[in-house]
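Participant: Here you go, sequence then predicted model.
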Amino acid sequence: MKIWILLGSMMLSPPSLAADVPGSSDLPEVKRPSGSEIIRYAEGIQSAIRFPLERVERVNNRLVIDDELDIEGHLIDITYQLGPREDYVIYMNALESGLRQTGAEVLFSCESRGCGVSGLWANSLFKVRELYGPNGNQVFFAVKLAGDNPRYLSAYGIERGNR
């Protein structure tokens, strides 16, 4: 079984012998999943970051998100591969709960089919094909972090059907 989580974009799967991607680091607000590795990392200024606040849909072969924030600024995109003993749902729930305890405001959350089609999240929104999996095996949340400067965090987790 493979599990992927995307923080800002994050991901899960059975362990491999590879180490974290060179130059990568964790976000200070996020406790790293136990036994995980950073397998994808990108950082930079973005002018159009789509931040969904509802399930994603496809209409006329186009990604449609009616309720979203269009954000520009510094983006850190981290994809984790979780270890074999980590349950992505437990991890995602603990992450969301921990962020709430720091004063983060949950703007949107969904799970399973309530998120829409996983292929839209993976391919059209995040552009990370490894995030594709069964629609019933996904979790997403978006939060506004506490503090004077507006900062946002989204996390998407999925358990893939392949082993």
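Facilitator: Happy to help now that I have it.

Participant: contacts and neighbour counts: CA atoms only from here.
Facilitator: OK.

Participant: ok, and the closest non-adjacent residue to Gly119?
Facilitator: Counting by C-alpha to C-alpha, 6 or more residues apart in numbering, Gly119 lies nearest to Tyr132, which is 5.1 Å off, once chain neighbours are set aside.

Participant: In stretch 102-122, which of the residues would be classed as buried?
Facilitator: 104-106, 108-112, 114-122 (16 or more other C-alpha atoms under 10 Å).

Participant: still on that earlier bit, so the residue nearest to Gly119 is in contact with Arg160, correct?
Facilitator: Yes: between Tyr132 and Arg160 there is a contact at 6.9 Å, judged by C-alpha atoms under 8 Å.

Participant: Could you tell me how many residues sit around Ser47?
Facilitator: 12 (other C-alpha atoms under 10 Å).

Participant: Distance of it relative to Leu6?
Facilitator: Here the criterion is C-alpha to C-alpha, to the nearest Å. By it, Ser47 lies 20 Å from Leu6.

Participant: Could you identify the longest strand within this protein?
Facilitator: Counting residues, the longest strand found in the chain (DSSP state E) is strand 37-52.

Participant: Distance from the chain centre to it, please.
Facilitator: Taking C-alpha atoms, centre = their mean, to the nearest Å, one finds strand 37-52 lying 10 Å from the centre of the chain it belongs to.

Participant: One more: stretch 129-149?
Facilitator: That offset, for stretch 129-149, works out to 4 Å (C-alpha atoms, centre = their mean).

Participant: what packs against the longest strand of the chain?
Facilitator: strand 68-81 (3 or more C-alpha pairs under 8 Å, 6 or more residues apart in numbering; DSSP states H and E).

Participant: what's the angle between the strand it packs on and strand 37-52?
Facilitator: For strand 68-81 against strand 37-52, the angle by axes from the mean of the first three to the mean of the last three C-alpha atoms, to 10 degrees is 170 degrees.

Participant: Please compare the first structure with the one that follows:
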Amino acid sequence: MAIFHSFLRRTSSFMLASAFFLPATVFADEIAPFPNATLDLQLKQSVTSYPVISSSMKKVNGIVTADSEQWLDGSLDRKLYLLPSGKSSDEAYRFFTEQFKKLGVTPVFSCERFSCGGSNFWANNVFDIARLYGLDKEQAYFLGQKEVDGKTAYYLTYTVRRGNKREYALVDIFTAGKAKALKRNQVVLPTLPGSLSALASSDAYKALLKAFENQSRPLLITVESASAGRVSEVDSLSRQLQEIQTLLQSKLREDAISSSRYRIQSIVGDQGEGTLHWQVLQ
């Protein structure tokens, strides 16, 4: 039985922030979007330790657990839809599972309403998307699998109605396979942004803002440069990193993110590319 410690799950290696886009074997584009729904989140990326859950979630002695699960590396294609007014999460569940079946996806596990366990477990411990936390009686989950080009692709949807009456549908297609080992919430920085506009338009900053939307606790943000081969390069990169820290502070302040919600550090890295990553502080 796997144990989902809250802190461990939030500092594990699974990337859930929209970021550096990498090729996947199977794409969610083959799944039609729910009519008139708003695409609230979209990402395609390589991930490590993706949770393939094939049982309901429960809490025993203060610990969130699942009786049947796997943690796999591979490629993820994710889409989160905000459903239009007048349409229910149940309708979305039927809409997506019917498409899965037409594609030849074999059901592995499904649950509805209270049999899924607490919605907060799915939202916060499995998907790490806070706005998926809704009513236990208005949720549904489906997991299926299909062999594609010699690899196992997992198709899942989780739908829920929130207390504020907003209804969401998450669609994940995860293709198991070797993944690049990346840190939790790590976003590649091909170049270190040198201006507020460059920072604001970067995938890294957009992913960071999403993290603030989904997380109420403070974040430790780390800006890591590419490796340096000479002392002069270390000096130059150190100056750039200091400038980026200042840019980050200015941009976060501009976007109404209080300084009490984060701390920033920077380091000269040891890889070929720079990264921006963050972790949740207690």
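Facilitator: Received the coordinates, thanks. Note that this is a predicted model, so its numbers are computed, not measured.

Participant: Can you calculate the TM-score here?
Facilitator: Here the TM-score for the pair of chains, by TM-score structural alignment, normalised by the length of structure 1, is 0.78; 139 aligned residues with a C-alpha RMSD of 1.8 Å.

Participant: List the buried residues for the longest strand of structure 1?
Facilitator: Neighbour-count burial for strand 37-52 of structure 1 [16+ other C-alpha under 10 Å]: Glu37, Ile38, Ile39, Arg40, Tyr41, Ile49, Phe51, Pro52.

Participant: before we move on, what about stretch 72-85 of structure 2?
Facilitator: So, applying 16+ other C-alpha under 10 Å, buried residues of stretch 72-85 of structure 2: Leu72, Asp73, Gly74, Ser75, Leu76, Asp77, Arg78, Lys79, Leu80, Tyr81, Leu82, Leu83.

Participant: How about the contacts made by the fifth one?
Facilitator: So that's Leu76 of structure 2. Going by C-alpha atoms under 8 Å, 6 or more residues apart in numbering, Leu76 of structure 2 touches Ala24, Leu43, Lys44, Gln45, Ser46, Val47, Asp172, Ile173, Phe174, Thr175.

Participant: and which of these is nearest Ala198 of structure 2?
Facilitator: Leu43 (20.5 Å; C-alpha to C-alpha).

Participant: so the closest one touches Asp29, yeah?
Facilitator: No: checked against C-alpha under 8 Å, the pair Leu43 of structure 2 and Asp29 is beyond contact range at 11.6 Å.

Participant: What's the separation between the nearest residue to Lys31 of structure 1 once chain neighbours are set aside and Val106 of structure 1?
Facilitator: Nearest non-adjacent residue to Lys31 of structure 1, counting by C-alpha to C-alpha, 6+ apart: Leu95, 7.5 Å away. From Leu95 of structure 1 across to Val106 of structure 1, the span is 12 Å (C-alpha to C-alpha).

Participant: now Ile45 of structure 1
Facilitator: Counting by C-alpha to C-alpha - Ile45 of structure 1 and Val106 of structure 1 are separated by 24 Å.

Participant: now Pro134 of structure 1
Facilitator: Taken as C-alpha to C-alpha, the span from Pro134 of structure 1 to Val106 of structure 1 is 25 Å.

Participant: repeat for Ala94 of structure 1
Facilitator: If you measure Ala94 of structure 1 against Val106 of structure 1 using C-alpha to C-alpha, the figure is 13 Å.

Participant: cool, and Arg32 of structure 1?
Facilitator: Arg32 of structure 1 is 20 Å from Val106 of structure 1, where distance means C-alpha to C-alpha.

Participant: residue in structure 2 matching Trp121 of structure 1?
Facilitator: When structure 2 is aligned by TM-score structural alignment, the residue opposite Trp121 of structure 1 is Trp122.

Participant: Tell me if that match really is in a helix.
Facilitator: Yes: counting by DSSP: H, G, I helix; E, B strand; the rest coil, one finds Trp122 of structure 2 located in a helix.

Participant: Just the strands from the stretch 101-250 of structure 2, written as ranges.
Facilitator: Along the stretch 101-250 of structure 2, the stretches classed as strands by DSSP state E, counting those that start in this stretch are 106-112, 139-148, 151-161, 167-176, 186-189, 219-225.

Participant: measure the residue lying farthest from the centre of structure 1 to Gly116 of structure 1 for me?
Facilitator: Relative to the C-alpha centroid of structure 1, counting by C-alpha atoms, centre = their mean, Asn60 is the outermost residue, at 25.6 Å. For Asn60 of structure 1, the distance to Gly116 of structure 1 (C-alpha to C-alpha) stands at 15 Å.

Participant: Next, the mean deviation of stretch 90-98 of structure 1 compared to structure 2.
Facilitator: Compared with structure 2 after fitting, stretch 90-98 of structure 1 has a mean deviation of 1.8 Å; criterion: mean C-alpha distance after the TM-score superposition for structure 1.
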